[in-house]
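> Below are the sequence and a predicted model; questions follow.
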Amino acid sequence: MIRSMTGFASAKGERAPFTWGWELRSVNGKGLDLRLRVPDWLDGLETALRADLSKVLARGNVTLSLRLTRSDFAANAVLNPGLLTAALDALARIEAEAQMRGVDLAPSRASDLLCLRGMMEAGSEAEDYSALVSQLKAELRPLIAAFLEMRRAEGKALEKLLRGQLDQVVILVGEAATLAEARKSAMADTLRANLARVLDNIDGADPDRVAQELALIAVKADVTEELDRLRAHVEAARELLDNGGAVGRKLDFLMQEFNREANTLCSKSQNSDLTRVGLDLKAVIDQMREQVQNVE
């Protein structure tokens, strides 16, 4: 089964005196772009989270956010006034710049500042957050599982849509083959008339050479190879869907090949009905390309 690059999952947790909320979301991307927003004072957490995500994801712009708040502080903890002043100044500059550019930011909260590294200084010894980090690492596993389940559900819907579009391509290729076969007799009559016209109007023309040139024109107008390649591309796409996994890049390449053959079919059609089928093919292929952009 294929997976979509679109997904979302959230979760909440607590360990006194902390409470937190997770958000894991992704949209489509050419590669894997991980953006983690976690407190920097939780040593080793970001590295572990990034490693776990990299093991199970192949593509997508992925954002993992951890919003952590603390309900109280140790009795011996004191506020770091210098860091608070710097943080407030930076926050004021950011909000002023955002307002000038017409960007609305979410309201800032005191708890966001209190969770900055060094904002609260221990009066005697630093606090040990190893147990908190361990719990947060453990919570990532069910979060990822829920996230992947959504991507699989989205992928299932994508696969159904793509298979339906591939069936449309097969039908249109069949119509094109029928029209191309019916076109042969008309093309033969046209070529014979052209040959007679050339021989009647040009003295000393070599009939064999003229016939060869007209035959070459007929070969160039033949669309059999394009139709055969379209059928082969359909089978290749179906095989990729059957295999599942991270096949988005391969499907994207196949869509380019589909489009190339449809363009050639239109340019060689020399028949209004065949051109119509070629344009219908291009429309279906464009729809497939849009859907494939979201396949992992």
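Received the coordinates, thanks.
> only C-alpha atoms for contact and neighbour calcs from this point on.
Will do.
> name the helices or strands packed onto the lengthiest helix in the chain?
Ranked by number of residues, the top helix in the chain under DSSP state H is helix 130-201. Contact partners of helix 130-201 among helices and strands, from 3 or more C-alpha pairs under 8 Å, 6 or more residues apart in numbering; DSSP states H and E: strand 7-15, strand 18-27, helix 45-56, helix 207-221, helix 224-243, helix 272-292.
> Point out the other helices and strands that the third one packs with.
In this structure, helix 45-56 packs against strand 32-37, helix 130-201, with contacts taken as 3+ C-alpha pairs under 8 Å, 6+ apart.
> run the last query once more with 10 Å
The elements that helix 45-56 packs onto, with contact taken as 3 or more C-alpha pairs under 10 Å, 6 or more residues apart in numbering; DSSP states H and E, are strand 32-37, strand 60-70, helix 130-201.
> ok, and here's another one to check against it:
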Amino acid sequence: MIKSMTSFGRAQSEEGKASCFSIEMKSVNHRYLDINIRMPRTMLALEEKIRSIISKKLNRGKVDVFINYKNYGNDVGKPKLNMELAKNYYECLKQIQKELGSIDDISTTKIARFPDVINLEEREEDLDNIFNEISPLVESALSLMEEMRGKEGEKLKEDILSKAKIIEEYVGEIEKVADNIPKHYKKKLEERLSELLSGVDIDESRIALEVAILSDKAAVDEEITRLRSHLSQMRSTLDLNESIGRKLDFIIQEMNREANTIASKSTDVDMTNKVIEVKNTIEKIREQVQNIE
């Protein structure tokens, strides 16, 4: 199944628990798999385990993971007083009061508000229990992301196939124009020579030679064959049940290369305009492919 790289997933713990976790994931297109995890500092040791779960399910994309944790229990930690620091703050305040002759407004509350006088001593977390709690949530959020990726991927597939059909139609028109170029050139060459050499016999063999030379230079049969082959490869690739973004990107590059070669050989305005339409449609497909996993 073709998958988009744009997706979102969310999961959280059941209500009523003492500890509540919520996980949000979002991803956008990226050349490789780039996972960024934001989580509480006390849980940083679990980052690699969480990263491993995600990398088993996703192949490409920039993935941002947000893990939030709330503890509604009583054992959330206890305050710890740094009395020595509080005394130092007090002495400093007394010195300021003495030097400036200010009113005595020193209070216990003010001293307690100074940095690091009172710190919350967090209890040590049981990381094994936390991982057992959040790993199913990570899996659940990933499932939602994969579901969204699949739906978006199907839309991309439909759009790419419709554009491939447009390219195929233009290629057919280009082929018809290319087949008629030698005939048109021969006719114009004969008319021009008749004007310039009025009353003088025209060497038909020389005209045939000139037409043959132009036909060889303007021949785009090989390019058209390869372009159609690439379109066929694109369709078969879209049906693969694997990561196909990079493969499609390569096919698009090759299609663009063939279109450029046809444009460089074109000696007909109508043919050139059709090649421009082909290149324009290829570019639209390329933009869509950038978002395919």
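That came in fine, so what should we check first? Because the structure is a prediction, the values reported are computed rather than measured.
> returning to what we had before: with respect to burial, which of the helices and strands packed on helix 45-56 of the first structure scores highest?
strand 60-70 (a mean of 18; mean count of other C-alpha atoms under 10 Å).
> In contact with Arg141 of the first structure, which residues are there?
Neighbouring residues of Arg141 of the first structure by C-alpha atoms under 10 Å, 6 or more residues apart in numbering: Leu49, Asp52, Leu53, Phe147.
> What does Met145 of the second structure correspond to in the first structure?
Aligned by TM-score structural alignment, Met145 of the second structure pairs with Phe147 of the first structure.
> Give the closest residue to its match in space, chain neighbours not counted.
Setting aside the residues directly before and after it, Phe147 of the first structure is nearest to Ala9 in space (C-alpha to C-alpha, 6 or more residues apart in numbering), at 4.9 Å.
> For the counterpart of Val284 of the first structure in the second structure, the count of nearby residues, please.
Correspondence of Val284 of the first structure to the second structure, assessed by TM-score structural alignment: Thr281. Residues near Thr281 of the second structure, counting by other C-alpha atoms under 10 Å, number 16.
> again with Arg209 of the first structure
Arg209 of the first structure has 10 nearby residues by other C-alpha under 10 Å.
> closest to Asn271 of the first structure out of the helices and strands packed on helix 45-56 of the first structure?
Set against Asn271 of the first structure and scored by C-alpha to C-alpha, these come closest in helix 130-201, at 7.8 Å.
> Could you tell me the angle between the closest one and strand 18-27?
10 degrees (axes from the mean of the first three to the mean of the last three C-alpha atoms, to 10 degrees).
> about what we covered before: of the helices and strands packed on helix 130-201 of the first structure, which approaches Glu159 of the first structure most closely?
helix 224-243 (7.0 Å).
> gap between the helix or strand following that closest one and the chain center?
Going down the chain from helix 224-243 of the first structure, the next helix or strand is helix 248-268, by DSSP states H and E. The chain centre lies 18 Å from the centre of helix 248-268 of the first structure; the measure is C-alpha atoms, centre = their mean, to the nearest Å.
> what's the matching range in the second structure for helix 248-268 of the first structure?
Counting by TM-score structural alignment, helix 248-268 of the first structure corresponds to 245-265 in the second structure.
> Superpose on the first structure and give me the mean offset of that stretch.
Overlaying the first structure shows stretch 245-265 of the second structure at a mean distance of 1.2 Å from the equivalent residues (mean C-alpha distance after the TM-score superposition for the first structure).
> Buried residues of that stretch, list them for me.
245-246, 248-249, 251-252, 255-256, 258-260, 262-263, 265 (16 or more other C-alpha atoms under 10 Å).
> circling back to that earlier point, so for Ala98 of the first structure, which of the helices and strands packed on helix 45-56 of the first structure sits nearest?
strand 32-37 (19.7 Å).
> Alignment lookup: Arg238 of the first structure to the second structure.
Checking TM-score structural alignment: Arg238 of the first structure goes with Arg235.
> Check the gap between the residue lying closest to that match once chain neighbours are set aside and Gly153 of the second structure for me.
The shortest distance from Arg235 of the second structure to any non-neighbouring residue, by C-alpha to C-alpha, 6+ apart, is to Leu161 (7.2 Å). Distance, Leu161 of the second structure to Gly153 of the second structure, by C-alpha to C-alpha, to the nearest Å: 12 Å.
> for Leu214 of the second structure, same thing?
45 Å.
> Likewise for Asp268 of the second structure?
In terms of C-alpha to C-alpha, Asp268 of the second structure sits 39 Å off from Gly153 of the second structure.
> next one: Val76 of the second structure
44 Å.
> what residue of the first structure takes the place of Lys56 of the second structure?
By TM-score structural alignment, Lys56 of the second structure lines up with Lys55.
> If you drop the residues flanking it in sequence, what lies closest to the residue opposite Ser27 of the second structure in the first structure once aligned?
For Ser27 of the second structure, the aligned residue in the first structure is Ser26 (criterion: TM-score structural alignment). Distance criterion C-alpha to C-alpha, 6+ apart; nearest residue to Ser26 of the first structure, sequence neighbours excluded, is Val62 at 4.2 Å.
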